[in-house]
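K.L.:
I'll drop the sequence and a predicted model, then ask my questions.
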Amino acid sequence: MVFIGIGLLIASVIAFFLMSHTRSELHAMIAAETLPVAELRMLRQASDDIGAKGSFRKECEVVGGATAGPSGMLRSELTGTECVWFRYRIEREYEHVTYRDNQRHVSKRTEQLADHSSSQSYAIQDDAGDTITIEPGNLRPDKPEQVLNSYETAHGPGGSGLGNTLMRLVGNRMGGGGTLGHRYTEWVVRPGQRLYILGEVNDRRGDLTVSRPEKGHFIISTRSEEELRASRTTTHKFIRIGIFVAVPLGIILTIAGALS
């Protein structure tokens, strides 16, 4: 009982920090302006005119359609879908054998062989047709389109015929005996996909780009600002309710367990 109570209190502390982060994101979205690229260029030019070239920084929102960046359009690894960003995940399902009391016990387990996202810059074109480059770093877009969710057994045909791709991407990490099959999942952001971005517009590298601010939030999403705000509000509400329930319950269980 003591351990359950302590566990609830620890979970409440973690939930509190998550709630604070969610609230901070929500406030950042409410406070940030949604600016067209042309206006950002004017602000940057004004910064240059006062001798601050290379020092322009502006945290704001940019909305528009995804388009190719400096490196051009991409092709996703598993399905070859034309896109500006992709992510794939490969998992191996296998039999795990243990022996207890002179009996053989077999359970099914899963291990992750690969989880990779493209890192190339891409761009967003606003409603006026002006384009600005996005430097996503390691940030994965929120709610990308899933284009593949396929399972292939280890023996015989089936699935999408991704065996050669598996060998190329995973190589000697494919796994040994007991393999039952592999699951392939892939997500993409196609050209033209509507994107919402909250980040820092800057000219560190010369041209204007959107990237993660030194302090603050960085969001790239296929959902609208209204949808994101509603989601954050709901998440904040349920976490707060959970904390209000878990903290007193955790205290009661901890005290009761200590006294028993």
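P.N.:
Sure thing, it's come through.
K.L.:
contacts, neighbours, all on C-alpha from now
P.N.:
Noted.
K.L.:
enumerate the positions of the lengthiest helix in the chain that are buried.
P.N.:
Identified as the longest helix of the chain according to DSSP state H is helix 225-259. Within helix 225-259, the residues that count as buried by 16 or more other Cα atoms under 10 Å are 225, 228-229, 232, 236, 239-240, 243, 246-247, 249-251, 253-254.
K.L.:
so which of those comes closest to Leu169?
P.N.:
Leu228 (34.2 Å; Cα to Cα).
K.L.:
thinking again about what came up before, next one: the longest helix of the chain to chain centre, how far?
P.N.:
24 Å (Cα atoms, centre = their mean, to the nearest Å).
K.L.:
tell me what it is packed against?
P.N.:
For helix 225-259, the packing partners by 3 or more Cα pairs under 8 Å, 6 or more residues apart in numbering; DSSP states H and E come out as helix 2-31.
K.L.:
report the angle between the helix it packs on and helix 225-259.
P.N.:
If you take axes from the mean of the first three to the mean of the last three Cα atoms, to 10 degrees, helix 2-31 sits at 160 degrees to helix 225-259.
K.L.:
quick check, distance from the helix or strand just after helix 2-31 to the centre of its chain.
P.N.:
Sequence order places helix 37-49 as the next helix or strand after helix 2-31, per DSSP states H and E. On the basis of Cα atoms, centre = their mean, helix 37-49 sits 31 Å off its chain's mean C-alpha point.
K.L.:
structure B:
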Amino acid sequence: MTSYLIATLVAAVVAVGLGYLAHEARGARQRLRGTETSTTATLTALAGAASAAAGSRSYAERVELSGVAAPGPQGLLTSEISGTPCVWHHHKVSRRYEERRRTSGGEHRTQTRTEVVTENRSREPFVLRDEHGEVLVVPETAVDRPRKVRSEFRPETGRGGPSITIGSLSLALPASRETLGYEYEEWVLTPGTPLFVQGEATDRDGRLEVRDSPSAPLVISTRSEAELQAAHTRRALLCAGGSGLAAVAAVVMLVLGLLA
């Protein structure tokens, strides 16, 4: 009976988790549908009107914008692994290694595993530009579907303690007989990349910008609004269906356990 109860709990947890993911996908889809796409000129006019009526730094509104990426006040950035000129970048270095474990039957088995050694992304504001003007975007969250410019696996060749230099950071990597090597991955946004952005437009820092907020989670995507809505719809349907199946399995396991 114990095995049936464990299976029931596992299926119930899966059902709840998938139900939560379906709820999140429906919420993201609704936020897209419920926000009208604006232009940078409209935002500038609304921010100016709010400042005139209620004083400076009083404008805050959930918005959607479409345009292309352009350098921010700090100019072009340089990605830390490939050296690509860009407006935003994200890198990750992962260690691939073998782990030897003894099974309950006393046998030794070797499994290949991966752990992230270092990961970082830029947070400098960049510009979204449309045919009417431009506005700053503060990338406080990850970018959806950026261009991948580096995917390289470097085998471990010795035991002398390899190191890498990423920007101004010099990182010593662990070396051991179990280490197979390191995988380097990097993603960038380059000037001219088409973008869809949804977030809070505000002038609270003394300049008009779009950023993350509790009421308007920031979305920065190279996909269009229609593509994002379709993706959220598929995710909601798949997760809801999986949640329903897991719930049925939990009930079946519970009944079998009681009968046993």
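P.N.:
Good, I have the coordinates. Since this is a predicted model, take the numbers as computed values, not measurements.
K.L.:
let me see the TM-score of these two.
P.N.:
The TM-score (TM-score structural alignment, normalised by the length of the first structure) is 0.89; 252 aligned residues with a Cα RMSD of 2.3 Å.
K.L.:
returning to that earlier point: ok, so of the buried residues of helix 225-259 of the first structure, who is nearest Ala154 of the first structure?
P.N.:
Leu228 (40.5 Å).
K.L.:
ok, back up a step: mean per-residue distance, the longest helix of the first structure to the second structure?
P.N.:
Here the mean offset of helix 225-259 of the first structure against the second structure after fitting is 1.3 Å, by mean Cα distance after the TM-score superposition for the first structure.
K.L.:
hang on, isn't Leu113 of the first structure packed against Tyr88?
P.N.:
No. Using Cα atoms under 8 Å, Leu113 of the first structure and Tyr88 do not qualify as a contacting pair, with a distance of 10.7 Å.
K.L.:
so if I had to pick from those two, which one is more boxed in?
P.N.:
Tyr88 (22 against 18; other Cα atoms under 10 Å).
K.L.:
which residue in the second structure lines up with Leu93 of the first structure?
P.N.:
Check again: residue 93 of the first structure is Glu, not Leu. Counting by TM-score structural alignment, Glu93 of the first structure lines up with Arg96 in the second structure.
K.L.:
mind checking how far the one residue sitting closest to the centre of the second structure is from Arg204 of the second structure?
P.N.:
The residue lying closest to the centre of the second structure (Cα atoms, centre = their mean) is Ala142, at 4.3 Å. For Ala142 of the second structure, the distance to Arg204 of the second structure (Cα to Cα, to the nearest Å) stands at 22 Å.
K.L.:
hmm, back to that, out of the buried residues of helix 225-259 of the first structure, who's nearest Gly192 of the first structure?
P.N.:
Glu225 (17.5 Å).
K.L.:
once you drop chain neighbours, what's closest to the closest one?
P.N.:
In space, and not counting its chain neighbours, Glu225 of the first structure is closest to Tyr196: 6.7 Å by Cα to Cα, 6 or more residues apart in numbering.
K.L.:
quick one: contacts for the one you found?
P.N.:
Going by Cα atoms under 8 Å, 6 or more residues apart in numbering, Tyr196 of the first structure touches 61-64, 219-225.
K.L.:
including secondary structure, could those residues go into JSON lines?
P.N.:
Output for these, formatted as JSON lines (DSSP: H, G, I helix; E, B strand; the rest coil):
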{"residue": "Glu61", "secondary structure": "strand"}
{"residue": "Val62", "secondary structure": "strand"}
{"residue": "Val63", "secondary structure": "strand"}
{"residue": "Gly64", "secondary structure": "strand"}
{"residue": "Ile219", "secondary structure": "strand"}
{"residue": "Ile220", "secondary structure": "strand"}
{"residue": "Ser221", "secondary structure": "strand"}
{"residue": "Thr222", "secondary structure": "coil"}
{"residue": "Arg223", "secondary structure": "coil"}
{"residue": "Ser224", "secondary structure": "coil"}
{"residue": "Glu225", "secondary structure": "helix"}
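K.L.:
Arg113 of the second structure contacts Thr179, doesn't it?
P.N.:
No. Arg113 of the second structure is beyond contact range of Thr179, at 9.7 Å (criterion: Cα under 8 Å).
K.L.:
overlap in contacts, the two.
P.N.:
Joint contacts of Arg113 of the second structure and Thr179 (Cα under 8 Å, 6+ apart) are 96-98.
K.L.:
most neighbours out of the residues you listed, which is it?
P.N.:
Arg96 (22 neighbours).
K.L.:
whereabouts in the second structure does stretch 183-191 of the first structure align?
P.N.:
The aligned range for stretch 183-191 of the first structure is 183-191, by TM-score structural alignment.
K.L.:
which outside residues touch the strand or helix carrying Glu134 of the second structure?
P.N.:
Element membership of Glu134 of the second structure, judged by DSSP H and E, is strand 133-137. The contact list for strand 133-137 of the second structure (Cα under 8 Å, 6+ apart) reads 40-41, 72, 125-129, 208-211.
K.L.:
could you dump the residues you listed to JSON lines with neighbour count?
P.N.:
Formatted as JSON lines, the contacts of strand 133-137 of the second structure follow (neighbours: other Cα atoms under 10 Å):
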{"residue": "Thr40", "neighbour count": "22"}
{"residue": "Ala41", "neighbour count": "15"}
{"residue": "Gly72", "neighbour count": "19"}
{"residue": "Pro125", "neighbour count": "22"}
{"residue": "Phe126", "neighbour count": "26"}
{"residue": "Val127", "neighbour count": "23"}
{"residue": "Leu128", "neighbour count": "28"}
{"residue": "Arg129", "neighbour count": "22"}
{"residue": "Leu208", "neighbour count": "22"}
{"residue": "Glu209", "neighbour count": "24"}
{"residue": "Val210", "neighbour count": "30"}
{"residue": "Arg211", "neighbour count": "24"}
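K.L.:
now intersect these with the strands, please.
P.N.:
126-129, 209-211 (DSSP state E).
K.L.:
who touches stretch 214-223 of the second structure?
P.N.:
Residues outside stretch 214-223 of the second structure that contact it (Cα under 8 Å, 6+ apart): 62, 139-146, 193-200, 211-212.
K.L.:
please disregard the earlier target; I meant stretch 8-16 of the second structure.
P.N.:
Against stretch 8-16 of the second structure from outside (Cα under 8 Å, 6+ apart): 242-247, 249-251, 253-254.
K.L.:
against Thr222 of the second structure, how distant is Arg150 of the second structure?
P.N.:
Taking Cα to Cα, one finds Arg150 of the second structure at 18 Å from Thr222 of the second structure.
K.L.:
give me the more crowded residue out of the two.
P.N.:
Set side by side, Arg150 of the second structure and Thr222 show more neighbours around Thr222, with 21 against 16, by other Cα under 10 Å.
K.L.:
tell me the counterpart of that one in the first structure.
P.N.:
In the first structure, Thr222 of the second structure lands on Thr222 (TM-score structural alignment).
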